[in-house]
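> Quick one: sequence plus predicted model below, questions after.
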Amino acid sequence: MQQDKLEEKVMDESRQGEALVIEGQLTGKKKLYIESYGCQMNFSDSEIVASILHKDGYETTRNMEEADLVLLNTCSIRDKAEQTVRNRLANFNTIKKENPDMKIGVLGCMAERVKSKLLDEEKLVDLVVGPDAYRDLPNLLEELDEGRKAVNVILSKEETYDNIAPVRLGGNGITAFISIMRGCDNMCTFCVVPFTRGRERSRDPQTILEEAIDLRDRGYKEITLLGQNVDSYLWYGGGLKKDFDKASDMAKATAVSFAGLLEKVAEAVPEMRIRFSTSNPQDMTDDVLHAIAKHDNICNYIHLPFQSGSTRVLELMNRGHTREQYLDLIQRVRRIIPDCGISHDIIAGFPTETEEDHEDTLSLMREVEFDFGYMFFYSERPNTFAARKLEDDIPLEVKKRRLQEIIKTQNECGQRRLQRFVGTDQIVLVEGTSKKSDDDLFGRNDQNSVVVFPREDYQPGDLVKVSVKSCTSATLLGEAKELIRR
């Protein structure tokens, strides 16, 4: 299998790497076109950008050719993602030849790392803005109009955008993201996020509750609380998590942890389903698990990356946990939330990974039996510890083969996990029309498994009881029994 085809297969498996085109609900004099790539946080950030620029007179459009400003919200997690961005920028510049007044900008995680190349060497963009500088966009656009370079990639210790109401564009009107924190303090040796998004800082919980209530009042049925590492959420009146020890006794006494935030949101919007992403194993505590078990509207699903089943490789990755500790956490999850859906992230072919290490990963997958997962082979990212200190010594063909074995194992485990739902009734939040047939609807159950069933008189946004008749390796198939709530 060719590398690009394999990467596309993995993206299909992971539901990552897709572009999101933000389109118009806003009206203004100037046209804005945004594409967003990578993680859910990037999609959420694009909605913040649309809100900021709406106040500056921009309306969003799906038609790139008519845009005055074209923005690409970027991902640096893998080399393939960066190459995709460069190809899109080349396409944008072809269109710009027909519209010389068009301005092209790069946002997000690639901005700081490759700003000089994109602006000066390759001359692909007019504007470069990092994840903490979106408020500065109107000023930067003024600098462009005056003939100056427009760059702001400064990382912030305070910015959380907590007083900006994101514009909910490009979505289904049913599910929405709420960003609860920014940055990451976990220095995994393969990851660029701490360098592109800065240190961890959390949003005021009151602004999160207000955003959740507003979404409920506007008819949304489900929210996902977002952060690079949500279990590290800690609000104590502002500031970085690393400075919590210096906080006053009063601030410490009134601090809100992630478990506390989950409970507050669950109680504020009891009609809504609540999910969250992403968790880190070393930071997930039992009080979070008990909060999930306590509240029916917090979905029984956890995305819990483990990256490798080998303790030796985990240490090289600086993941902060061992194989044994991860398995112990899984046991606690299964005990406290007996029917919890669990998904994973895996990196195949990390530097020095042996066949024995690879087998450790496969055996952990079989022991846990994950519902689904996001699977990639190792892609060296510039300036990370792994890139500076560890030789990328696993041949590409070996990485590909190991990744294929991981995907095969996950498909087998995933199908066994889905089989447990066959013959049961599942409560499904309908999200839209099935990709395969306009006669079918799809949604997700509590454990985040996709369910497809005949449309009949149901519609997106309905909560429907579905009798599951069969399953594929990734999808439950059933028939609707009754409408629970519209």
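Alright, I've got the coordinates. Residues are numbered from 1 along each chain as shown.

> When you work out contacts or count neighbours from here on, use the C-alpha atoms and nothing else.
Will do.

> List the contacts of the lengthiest strand in the chain.
Counting by DSSP state E, the longest strand found in the chain is strand 475-485. Strand 475-485 is contacted from outside by 418, 421-422, 449-454, 458, 462-471, using Cα atoms under 8 Å, 6 or more residues apart in numbering.

> Write a ChimeraX command that selects only the buried members of those.
Here is the ChimeraX command that picks out the buried ones among the contacts of strand 475-485, judged by 16 or more other Cα atoms under 10 Å:
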select :418,421,422,449,450,451,452,453,454,458,462,463,464,465,466,467,468,469,471
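
> How far off centre is the lengthiest helix in the chain?
Counting residues, the longest helix in the chain under DSSP state H turns out to be helix 396-419. Helix 396-419 sits 22 Å away from the centroid of its parent chain (Cα atoms, centre = their mean, to the nearest Å).

> Would you indicate which residues of that helix are buried?
Result for helix 396-419 [16+ other Cα under 10 Å]: buried residues 399-400, 402-407, 409-419.

> re the thing from before, go through the contacts of strand 475-485 and flag which are in strands.
450-454, 463-471.

> In JSON lines, list these along with distance to residue 86.
Below are the ones in strands among the contacts of strand 475-485 laid out as JSON lines (distance: Cα to Cα, whole Å):
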{"residue": "450", "distance to residue 86": "33"}
{"residue": "451", "distance to residue 86": "36"}
{"residue": "452", "distance to residue 86": "36"}
{"residue": "453", "distance to residue 86": "40"}
{"residue": "454", "distance to residue 86": "41"}
{"residue": "463", "distance to residue 86": "41"}
{"residue": "464", "distance to residue 86": "43"}
{"residue": "465", "distance to residue 86": "45"}
{"residue": "466", "distance to residue 86": "44"}
{"residue": "467", "distance to residue 86": "46"}
{"residue": "468", "distance to residue 86": "44"}
{"residue": "469", "distance to residue 86": "45"}
{"residue": "470", "distance to residue 86": "42"}
{"residue": "471", "distance to residue 86": "39"}
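
> okay, pairing it with this:
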Amino acid sequence: MNQVEKIIDEKIQGKALITQDKKENTKKLFIESYGCQMNMNDSEIVASILDKEGYNTTQILEEADLVLVNTCSIREKAETTVRNRLKKYNAVKKVNKNMKVGVLGCMAERLKEKFLEEEKIVDLVVGPDAYKDLPNLLEEVSEGRDAVNVILSKEETYGDIAPVRLNSNGVSAFVSITRGCDNMCTFCVVPFTRGRERSRDPKSILEEIQQMVDKNFKEITLLGQNVDSFLWYGGGLKKDFKKASEMAQATAVDFAQLLDMCATQFPKTRFRFSTSNPQDMSLDVIHQIAKHKNICKYVHLPVQSGSNSILKAMNRQHTREEYKTLIDNILEIVPEMAFSQDMIVGFCGETEQDHQDTLELMEYVKYDYGFMFAYSERPGTLAGKKMEDDVPNEVKKRRLQEVIDLQRKHGLYRTQQHLGKIEEVLIEGTSKKNPNEWKGRNTQNIVVVFPKEHYKLGDFVNVKINDCTSGTLKGVAVEYSDNN
């Protein structure tokens, strides 16, 4: 459940991705994604690779020549959903004999034998670093052989592939800057499914952002399992940096420098990033946020637990005291900074006192919002192999409810701080509840809704906030902001 991997937006799970059709493409690709934003971004890369192989996307499963499901190993629910989808694909396959089915992503890496040999439910299995091999793998499949490539790479960052933007609101885009993770949190399967950490060449990142800006995207989120530890020194794994030449080390680009480059080169583009890791979060990054108006005043800073003994059991490289100090230091540099959390309750060995420590930490920070889960053991993780999942389910449920209730209270406290203020909002779409209202987000990443009037999608608008719930601000547009 590490970082960006776990920020799972339920609204976009399992949506078939749609790209612009090309007349010359004759084959149809049906691709669904489950899991985190990194997975959604990977599906865009896959669509881009297959576009060159003659595939247009379709939302009609029955007419597809190739069906791909991009999977997630983080939560049991995602795995169960994917298994059910595979059953559905196979029912269609009985009618459409030529249809091929493939599994991509994190589950592919973990369950390759099961899918191909034991259950015989798919034709190809492709891990997160092997998408460029898809054309060869499809050739294997067309000749009647199963095809597998789940080799994790030290180099692959897909820096040379411009993702096809799918199901986008046309305003916000995601750009992956790192792949893999070096933090061996005991509850997390990511280092095993996505490999060790490596960063993309800043030049390719800036080129991709330029393409997005040229297409009129107004907001870019820089993505990685752990963006703070971005480090480009000419290629290779983060852990091998100390073996690099003196010149490579001296000219390396870290995350704070990358942020500075992005914000400086694209002053009219708003930047966000996700996900941060407390032990890697450098105050240099916070100084860049303070320096640039176009870097949002919001940090997703997963803590996972407020108890030192649980943090140690999770192999988190920080204590509760260090985390609190980090929060204090950030607020000293950027007083209006908003924070969100990831929290796992009921981890192996968690006592009532550990749980109280978590609630106390939440009281200390008063997060704007959070992503909260009861611990569920994932096969292949260190905790799964070596620790007993010993907190009873009803205890997990109660603790989770207490964490959610407290978060709701803090969410309302935080949104109330915005009442009466005028804040810049980027219009991202129509409000779900009212077709006559726009919705967008302010710099703190809080959703703001207001009457449409003459404003349009993609405008930066100053909005006076006059009402709120625990998760949404309501207001009235005053004028265009000076960022248009």
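Noted; the coordinates are in hand. The shown structure was predicted, so the numbers you read here are calculated from the model rather than taken from an experiment.

> about what we covered before: which residues in the second structure does whichever helix or strand comes after the longest helix of the first structure align to?
Note on helix 396-419 of the first structure: by DSSP states H and E, the next helix or strand toward the C-terminus is strand 425-433. Under TM-score structural alignment, the counterpart of strand 425-433 of the first structure in the second structure spans residues 422-430.

> which residues of the stretch 101-250 of the first structure fall in strands?
103-108, 127-129, 150-152, 175-179, 181-182, 201-202, 222-226, 234-235 (DSSP state E, counting those that start in this stretch).

> now for these, which one comes closest to residue 294 of the first structure?
strand 222-226 (17.7 Å; Cα to Cα).

> Show me what that closest one is packed up against.
strand 175-179, strand 273-277 (3 or more Cα pairs under 8 Å, 6 or more residues apart in numbering; DSSP states H and E).

> which residues in the second structure does that strand align to?
Under TM-score structural alignment, the match for strand 222-226 of the first structure is residues 219-223.

> and what of stretch 164-177 of the first structure?
With TM-score structural alignment as the criterion, stretch 164-177 of the first structure aligns to 161-174.

> re earlier: save the helices and strands packed on strand 222-226 of the first structure as TSV, and put in mean neighbour count and distance to residue 120 of the first structure too.
Putting these into TSV (neighbours: other Cα atoms under 10 Å; distance: least, Cα to Cα, whole Å) gives the following:
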stretch	mean neighbour count	distance to residue 120 of the first structure
strand 175-179	21	33
strand 273-277	23	37
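
> nearest to residue 44 of the first structure, of these?
Among those, strand 175-179 sits nearest to residue 44 of the first structure (Cα to Cα), with 6.4 Å.

> got the contact list for that closest one?
Against strand 175-179 of the first structure from outside (Cα under 8 Å, 6+ apart): 40-41, 44, 168, 208, 211-212, 215, 220-227, 431.

> do that again at 7 Å, thanks
Residues outside strand 175-179 of the first structure that contact it (Cα atoms under 7 Å, 6 or more residues apart in numbering): 44, 220-227.

> How about stretch 388-407 of the first structure?
With Cα under 7 Å, 6+ apart, stretch 388-407 of the first structure has contacts from 348-349, 351-352, 362, 376-377.

> Give me the mean distance between the match of strand 425-433 of the first structure and the first structure.
With mean Cα distance after the TM-score superposition for the first structure, stretch 422-430 of the second structure departs from the first structure by a mean of 0.6 Å once superposed.

> What is the neighbour count of the equivalent of residue 114 of the second structure over in the first structure?
In the first structure, the residue matched to residue 114 of the second structure (TM-score structural alignment) is residue 117. For residue 117 of the first structure, the count of nearby residues is 12 (other Cα atoms under 10 Å).
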